Each structure stands twice: as structure tokens, then as C-alpha cells.
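>>> here's my sequence, what's the structure:
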Amino acid sequence: MARLCVYLGSRLGNSPEFRHAAIELGAELAKRGHTLVYGGARIGLMGELANAVLDAGGKAIGVMPDHLVEREQAHFGLTELIRVRDMHERKATMASQADGFIALPGGIGTFEELFEIWTWGYLGLHDKPMGLLNINDFYSPLLTFLDNTVSHGFLGTATREMLLDAEGVSDLLDAIEAQL
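Purely as a prediction, here's the structure:
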């Protein structure tokens, strides 16, 4: 099936719902026959997601720059770990490996990756589906902000609609799959 790139935190966050969502997404990716593409860490939500994919018999591809291998504690039990020179090569490699993109809760790295891939879609550099898994209302303030950006004329409705969102794993995967 598809290769889905997931952006998410290298930390667990402060709600067990985030960890449960990462595990649920990993199991569902494997069940549906999708391959995970992600940042390659074995810690935080990233590690939980990768382990859930692998535990369910799926494939997980990690992409990590050499300088982060120790800092992010690379996951060496993946189907494949692609080591790259820097963050720019990491993001480009992840994008080229993926058929679609999902963001779970995370920090500035997650936000930066999400907004860059969304911008690339807006610019016509890809036409792959993108979505947010809005666990525990994590992304609700951002979604409100984005809708406000549309209402003030700085973001087109069609561009806003490129970014799917759902509160449940199955709902988001269904929406992503419908655009593959």
C-alpha cells in the first residue's frame, strides 16, 4: 500500500492520550498495509509509533541525520534506517519516500516539518494528502488560528482545505487514503 510519513514528538508529552494515539496509529498503519516513514528515533512518541508498527508486523523506515543519531537515540531495529547529512536532506528524503503526511502532537520540529510540507503542496511541488491527528484537542488552537487566517484573507480556503484533520486514527487514515 502507501508509505505514510508521520511527524511527531521525540518526547511523550504530558497526556497518556498522546502515547496511546501513537500506538494506535502504528498498529493501524501496519493493519492497513502501509509503511511508516518518520524521523528515526526510538524515544518519545516517535519510538512508540515505530515500535507499534513493528510489533504489528509492519514496516518502518527512519530517516536521521548523522549528528542526531546519538542525541535522538536512533532506532536501530527498524526495517530501514536511512542516515543523511543534515536536516534539509532528512526532510527531503522523508518527503520523497512518502505518499502522504500525518502530524501527531509534537514540538517545533513537528510544526516546522508540517508547515514546510504544506507549503510545498501549496506551491505545487507535490499533491500528496496531509493531515493532523487532533488528539486531546492538541491542534484545536492551531486549527482556529488557520481558520482565522482564512477569514482575514491571508490564506485561501482551498489551501486551508489541503490540511485534513480528525480526532480519531481511523477517521484520519480514511481521509488520507481517499486522496491517495
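>>> for the rest of this, base every contact and every neighbour count on C-alpha atoms.
Noted.
>>> show residues contacting the helix or strand containing residue 161.
In the assignment (DSSP states H and E), residue 161 maps to helix 157-162. Helix 157-162 has contacts (CA atoms under 8 Å, 6 or more residues apart in numbering) with 118, 122, 129, 130, 146, 147, 150.
>>> to check against the first, give me the structure of this:
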Amino acid sequence: MESAAALPVDSDVDALAPRHRPLHLKVRYVALVALGGAVGALARYALTTVLPAPQGWPLPTLLVNLAGAFALGALLEGLSRRGPDAGRLRVARLLAGTGFMGAFTTYSTLALDAVHLFGDDRIGAAFLYLAASLFGGAAATILGIWAAAGHHRAVSRRSPVTAPGHGTGTSIGMKS
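Model prediction:
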């Protein structure tokens, strides 16, 4: 039986090519997520302390999660239309999307709020809250995507077509 070292090298694979570390192992990217997360958590805390909770119903958490779902849908749609996930686009996604929006939205608090409503025998209020959170979150995300796509279409109509991933530069199909 031959050893693995004796197997031929696949000609499509460069055995000497450097391996790239995954993003979650790169300190600068982890730091971006942490920074965005700290700001997102503070923003959530600030909003939930000033928004009213009528009759103990968790309206602040619902509004924060719906706003976050909308913003995340818009952000990711906008970034995806600008080009590949690299450079400044990756930084924006990690800082604003994963970091800020990840900490701003709070599904653990959603679950805890629902448990409290169920525990207080407010079954109808708990189911209404869960439905509004889940279906409202999906709808808010779709609306955010549509809003960003509509914004992209409007901007595209006003300005000349540019190379994907570039807001400025040489126009495609036009001589400079």
C-alpha cells in the first residue's frame, strides 16, 4: 500500500501556494466586529431605555429588531451591488453588518421577552410579539433590500455606468 506522500500532486492545485487564514482568525477583522458590536450594543441600550414599553409589552425590542433587520437588508444589498467582498466593502460588512447590526438586534432578548410574556400568562401577547418579530423582521429585511435596490437603480439612471465595485473611475464603454 502506497503512502499519501507518494500520491501524485494534482496539477490544478499549486502545492506551494500560501494558505490564507480565515477571516475569523485575523485580529484586524475581529477587532472591527468587536468595535461595531460595542457601538451597536450601546445604541440598542440607549434606544430601549427611551422607547416606551406599553403595559410591559416589549415594544422597544421589537422596534430595534425591525429597524436592524431593515438596515441589515439594505446594507448587504448595497454592498453586494458594489462588488466582491474585499477591501473597504469587507470592512463595511464586518463593522456595520456583523458588528453593529449583530449587537444592535437582539434575538436573545426577544426570546427572553417572549418567555416573560408566557410566564405572566399573556399567551396572546406572547404569540403576537413572536409573530410580529419573526414575520415583521423578514418583511423589514425584504423592504431594506428593495430600498437599496431602488436606490441603486435611481443612482444608476443619474450617472454613467462605472466598473463594478467602483463608485468613480473610467466609465465602461466610454472613451476617456
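>>> what would you report as the TM-score here?
Once superposed, the chains reach a TM-score of 0.28 (TM-score structural alignment, normalised by the length of structure 2), with 81 aligned residues with a CA RMSD of 4.9 Å.
>>> and the helix holding residue 161 of structure 1, which residues are buried?
Judged by neighbour count (16 or more other CA atoms under 10 Å), helix 157-162 of structure 1 contains these buried residues: 160, 162.
>>> mind listing what the closest residue to residue 114 of structure 2 other than its chain neighbours touches?
Once flanking residues are discounted, residue 114 of structure 2 sits nearest to residue 126: 5.3 Å by CA to CA, 6 or more residues apart in numbering. Taking CA under 8 Å, 6+ apart as the criterion, residue 126 of structure 2 is in contact with 114, 115, 117, 118.
>>> from these, which land in strands?
Of the positions in those, not one sits in strands, assigned by DSSP state E.
>>> neighbour-wise, give me the winner out of those residues.
Tallying neighbours with other CA atoms under 10 Å puts residue 114 at the head of these, with 22 neighbours.
>>> distance check, it against residue 131 of structure 2.
Separation of residue 114 of structure 2 from residue 131 of structure 2 (CA to CA, to the nearest Å): 11 Å.
>>> swap in residue 153 of structure 2?
Separation of residue 153 of structure 2 from residue 131 of structure 2 (CA to CA): 32 Å.
>>> and residue 154 of structure 2, how many neighbours?
11.
>>> likewise for residue 28 of structure 2?
Residue 28 of structure 2: 12 neighbours (other CA under 10 Å).
>>> for residue 109 of structure 1, same thing?
Quick note: residue 109 of structure 1 (other CA under 10 Å) scores 12 neighbours.
>>> what's the first helix or strand after the one helix or strand it maps to?
Element membership of residue 109 of structure 1, judged by DSSP H and E, is helix 108-122. Counting by DSSP H and E, the element after helix 108-122 of structure 1 in chain order, helix or strand, is strand 130-133.
>>> packing partners for that next one?
strand 100-103, strand 163-166, helix 169-178 (3 or more CA pairs under 8 Å, 6 or more residues apart in numbering; DSSP states H and E).
>>> mean neighbour count, these: which tops it?
For these, the largest average neighbour count (mean count of other CA atoms under 10 Å) is found in strand 100-103, namely a mean of 23.
>>> what packs against that strand?
Packing partners of strand 100-103 of structure 1 (3+ CA pairs under 8 Å, 6+ apart): strand 3-7, strand 130-133.
>>> report the buried residues of the strand or helix carrying residue 92 of structure 2.
Element membership of residue 92 of structure 2, judged by DSSP H and E, is helix 87-92. Judged by neighbour count using 16+ other CA under 10 Å, the buried positions of helix 87-92 of structure 2 are 89, 91, 92.
>>> on the three-state scheme, residue 46 of structure 2 is what?
Assigned by DSSP: H, G, I helix; E, B strand; the rest coil, the conformation of residue 46 of structure 2 is helix.
>>> distance check, it against residue 137 of structure 2.
Counting by CA to CA - residue 46 of structure 2 and residue 137 of structure 2 are separated by 21 Å.
>>> give me the more crowded residue out of the two.
Each of residue 46 of structure 2 and residue 137 has its neighbours counted (other CA under 10 Å); residue 137 has more, 20 against 11.
>>> surely that one meets residue 71?
No. Contact criterion CA atoms under 8 Å: residue 137 of structure 2 and residue 71 do not qualify, at 10.7 Å.
>>> picking up where we left off before, for the helix holding residue 109 of structure 1, buried residues please.
So helix 108-122 of structure 1, judged by 16+ other CA under 10 Å, has buried residues 110, 111, 113, 114, 117, 118, 121.
>>> what angle do it and strand 3-7 make?
130 degrees (axes from the mean of the first three to the mean of the last three CA atoms, to 10 degrees).
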